[in-house]
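>>> generate coordinates for the sequence data below:
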Amino acid sequence: MPQLRHIKISLASLPPVFSIPFPDSDKHFVLENLETLLMVQDLGMTKHVLEKMPNVKKMGIHYNTILWHVYDVHLQKLETLKIVFDSPTNSTFLRSITSAPRLKKITLERGRIGWEDMTIFGSLPNLEALKLHEFAFIGPVWVPIDGEFPKLKFLHIWETDLEHWRADKTHFPSLEHLILWKCSKLVEIPPCIGEIDTLEIIEIDYSSFSVMKSAKDILNDQQNQGNEGLQFIFRPTKARITPLKFGLWQDDSGVIHRPKRKLDMLRSPVQALQDSLLSESSAQAFRDSLSSESSAQAFRDSLSSECLAAQGYQGYWLSKQGASRAIQLVSSKMMMTLKRLVERLRRRGRD
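Sure thing, here's the model as predicted:
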């Protein structure tokens, strides 16, 4: 236990032993080697909790409470922090849990803090990456303050109701990568953002026409000034994905998806192999040759045994060690059958 370095919990709280005070002489439960603690629920950053993991560098916390306590004890070596809120929080609580002196990367989801409290993060001297997801901050206007974000290199804002972002190049002097997704109400990207000397990439989606237009204006302006290094990336709007049980997920429209399984590859082997294994010209000739009913019936009869084999291999597929072998066997049989049929039809055409 003392040698434990990484802990990942699926939305569960730490055992009560973490919050029990121990005498100074009793150090048997101090996890001095622990570096990663992810997705722990409702972590209270009290002295008794943090003294048991003094060297944590990466932490993820999920808060689903509505009772916010202010903490004045901080992890001195914490560098990466992710916080997910199920309900709106307040700026005092947020400041108390994000004041670790060495923080470099912060991800915040669903905090619903006003943009005027962005100084909570702007005052962190070593912050390099900031990700604000799903209304982490809310409000129509964000006016950055001079002197903040001195080392920020990466800024990602995903889903917000922000309308006016009144920033210039002095507010983010070290910014290299800017991402704006689902900012549908944003009027424009501040024109002066393109003048940041260190800026290399701006990524936006198609959620706001005015943002796309301002991005193209910034790009044209920078190219006219001889700045060929600035790159713009336009991406389709990314839907919010809500994880469900059994590997399923649900998108914004309510449609439930499941991951594609290897077994799906066996559901239409004839069409898949016909399109992938034959050249375009041969494939077209093959399809033309099957236009008559007799040729099509001959083709179906020739493939009947292989199709039955494919169905049999589906059961074999479910075995623990038969997955890759099933695909190899079925694919090789189908390929050989198709090649023989194509060659037979070619000879018949020449005769």
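>>> make it CA atoms for all contacts and neighbour counts henceforth
OK.
>>> strands of the stretch 1-150 of the chain, start to end?
6-12, 36-41, 58-63, 80-85, 105-109, 113-114, 129-133, 137-138, 141-142 (DSSP state E, counting those that start in this stretch).
>>> could you give the angle of the longest one to strand 36-41?
Meaning strand 6-12. Taking axes from the mean of the first three to the mean of the last three CA atoms, to 10 degrees, one finds that strand 6-12 is oriented at 10 degrees with respect to strand 36-41.
>>> swap in the fourth one?
Inter-element angle recorded for strand 80-85 and strand 36-41: 10 degrees (by the same axes, to 10 degrees).
>>> give me the contacts around strand 80-85.
57-64, 98, 103-111 (CA atoms under 8 Å, 6 or more residues apart in numbering).
>>> filter the residues you listed down to the buried ones.
57-63, 98, 103-111 (16 or more other CA atoms under 10 Å).
>>> measure Val84 to Asp42 for me?
10 Å (CA to CA, to the nearest Å).
>>> which residue of these two possesses the greater neighbour count?
Val84 (21 against 18; other CA atoms under 10 Å).
>>> for Glu159, see how far away the more buried one is.
From Val84 to Glu159 the distance is 15 Å (CA to CA).
>>> got it, and Leu199?
The value you get for Leu199 to Glu159, if CA to CA is used, is 22 Å.
>>> just Lys105 next, same as before
Counting by CA to CA - Lys105 and Glu159 are separated by 19 Å.
>>> next, the structure of the following sequence, for comparison with the previous one:
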Amino acid sequence: MTVRDAMETMSSRARSFICHGEIEVPELLDFRFLRTLSTYKYFGGYLDENVVNLRYLSGEFREGFQISSSISLLWNLHILIVFGCGVSTAPVEIWKMHQLKHAKFVRGVMYLPDPPSGHSDVMMENLETLKGVLDFNLNEEVVKRIPNIKKLSITYKDRVKCLSYLQCLSKLESLRCIIQYGSDDEYLQSISFPHSLKKLYLYCEDSFPHLEEILEKIGSLPLLEKLELRYGQFATRSWEIVEGQFPSLKYLSLWHCVDMEFWTLEGFCLPRLEQLHLGWVESLEEFPSEIGEIPTLKSIELWFCSESMAVSLKKIVEEQEELQGDPSFHVLVRSSNVSQELQSLATPNFRVDKW
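Got it, this is the predicted structure:
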């Protein structure tokens, strides 16, 4: 019996179909009781009432394939994971999928149209995760349709002004935002974040202008535990963290903030920081000495930063060794050009690697 024969024989009784090989799901099978369909191959022919009991749907779309409006017939669907390429467009009927909790678009991006106007009952009230969406038109109407969203991953080539509505997503805990092209500074400065945020990843291809102003907003978030920021410009060439900022932050990563020359900490700030990663922060020459006084700090990594910054950090480590005998945190310095002086700083608590 072939695999296809077996599938045709058992399809009417199957509750799950999970295939991680090269087998393509044959169409026109009787999958009326199927709850889980997961395949690495094309599944476009199954977005109809024949699989109305599906709870979990994961698979690949062929290039150029668009999700059919019939997807709204999968009214029991809780999880939708689509592997595609390029840009696809979801039908407006996706807003009728009241049970959908997690929607992820992987490798490609999905354009999600605005919900139908005049139909306030058309919403995804159970949606908690939305990832891989392009130019998501966040506005007052859209915010009402996703009241329970917790995880959001969005990419913008346009419509950056929509980011001012982020603060209205009162249950949002994780945000990943990529801005691919330069936008008006006014719109970038209008970004506001909900106080519910715990994880934040920001990437701007053309660099965030006035980064210190954006970081001042982020620093006031009471629950934020993880912050990753890629590319930014400090107009004042300095970053000052004042008392009370970043009260819950545990992980901080800044990469390609090339014009930050000064960094100061004042008062009681960053009280829970555990991991600090800096990459290509080449203009910063000295670490704030207060870093060594953070009791929760476990590790610091420097990637392709200035040698003088590594030297200043080594002094902080030595001060902690004198006070405590063994510093509470460890350091990793990585550079493409490791000088003899830099290599001489290496100890068990202060690694120096050539990359």
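>>> list the residues that contact both of Val84 and Asp42 of the first structure?
61-63.
>>> ok, how many other residues are close to Asp275 of the first structure?
For Asp275 of the first structure, using other CA under 10 Å, the count is 13.
>>> actually His48 of the first structure, not the one I typed
Neighbours of His48 of the first structure (other CA under 10 Å): 16.
>>> show me what it aligns to in the second structure.
Matched to the second structure by TM-score structural alignment, His48 of the first structure sits across from Glu141.
>>> show me where the stretch 251-351 of the first structure has strands.
256-257.
>>> and Glu35 of the first structure, what does it touch?
5-6, 55-58.
>>> now do His133 of the first structure
Contacts of His133 of the first structure by CA under 8 Å, 6+ apart are 107-110, 156-160.
>>> please, where are all the helices along the second structure?
3-10, 140-145, 185-189, 211-219, 307-324, 340-343 (DSSP state H).
>>> out of the ones you listed, which comes closest to Glu60 of the second structure?
helix 3-10 (19.2 Å; CA to CA).
>>> residue range for the closest one in the first structure?
Helix 3-10 of the second structure maps onto no residues of the first structure, going by TM-score structural alignment.
>>> cool, and stretch 42-51 of the second structure?
Residue span in the first structure matched to stretch 42-51 of the second structure, by TM-score structural alignment: none.
>>> picking up where we left off before, quick one: which of the contacts of Glu35 of the first structure is nearest Pro23 of the first structure?
Asn55 (19.5 Å).
>>> distance of the closest one relative to Leu78 of the first structure?
From Asn55 of the first structure to Leu78 of the first structure the distance is 7 Å (CA to CA).
>>> more crowded one of those two?
Leu78 (23 against 19).
>>> tell me, how many neighbours does Asp24 of the first structure end up with?
6.
>>> same question for Ser210 of the first structure.
16.
>>> which residue lines up with Leu152 of the first structure in the second structure?
Checking TM-score structural alignment: Leu152 of the first structure goes with Leu249.
>>> how much space separates the nearest residue to that match once chain neighbours are set aside from Glu285 of the second structure?
Computed as CA to CA, 6 or more residues apart in numbering, the closest residue to Leu249 of the second structure that is not its neighbour in sequence is Glu225, at 4.0 Å. The spacing between Glu225 of the second structure and Glu285 of the second structure, counted by CA to CA, is 27 Å.
>>> one step back: how far away is the residue nearest to Leu249 of the second structure from Glu274 of the second structure?
Applying CA to CA to Glu225 of the second structure and Glu274 of the second structure gives a distance of 10 Å.
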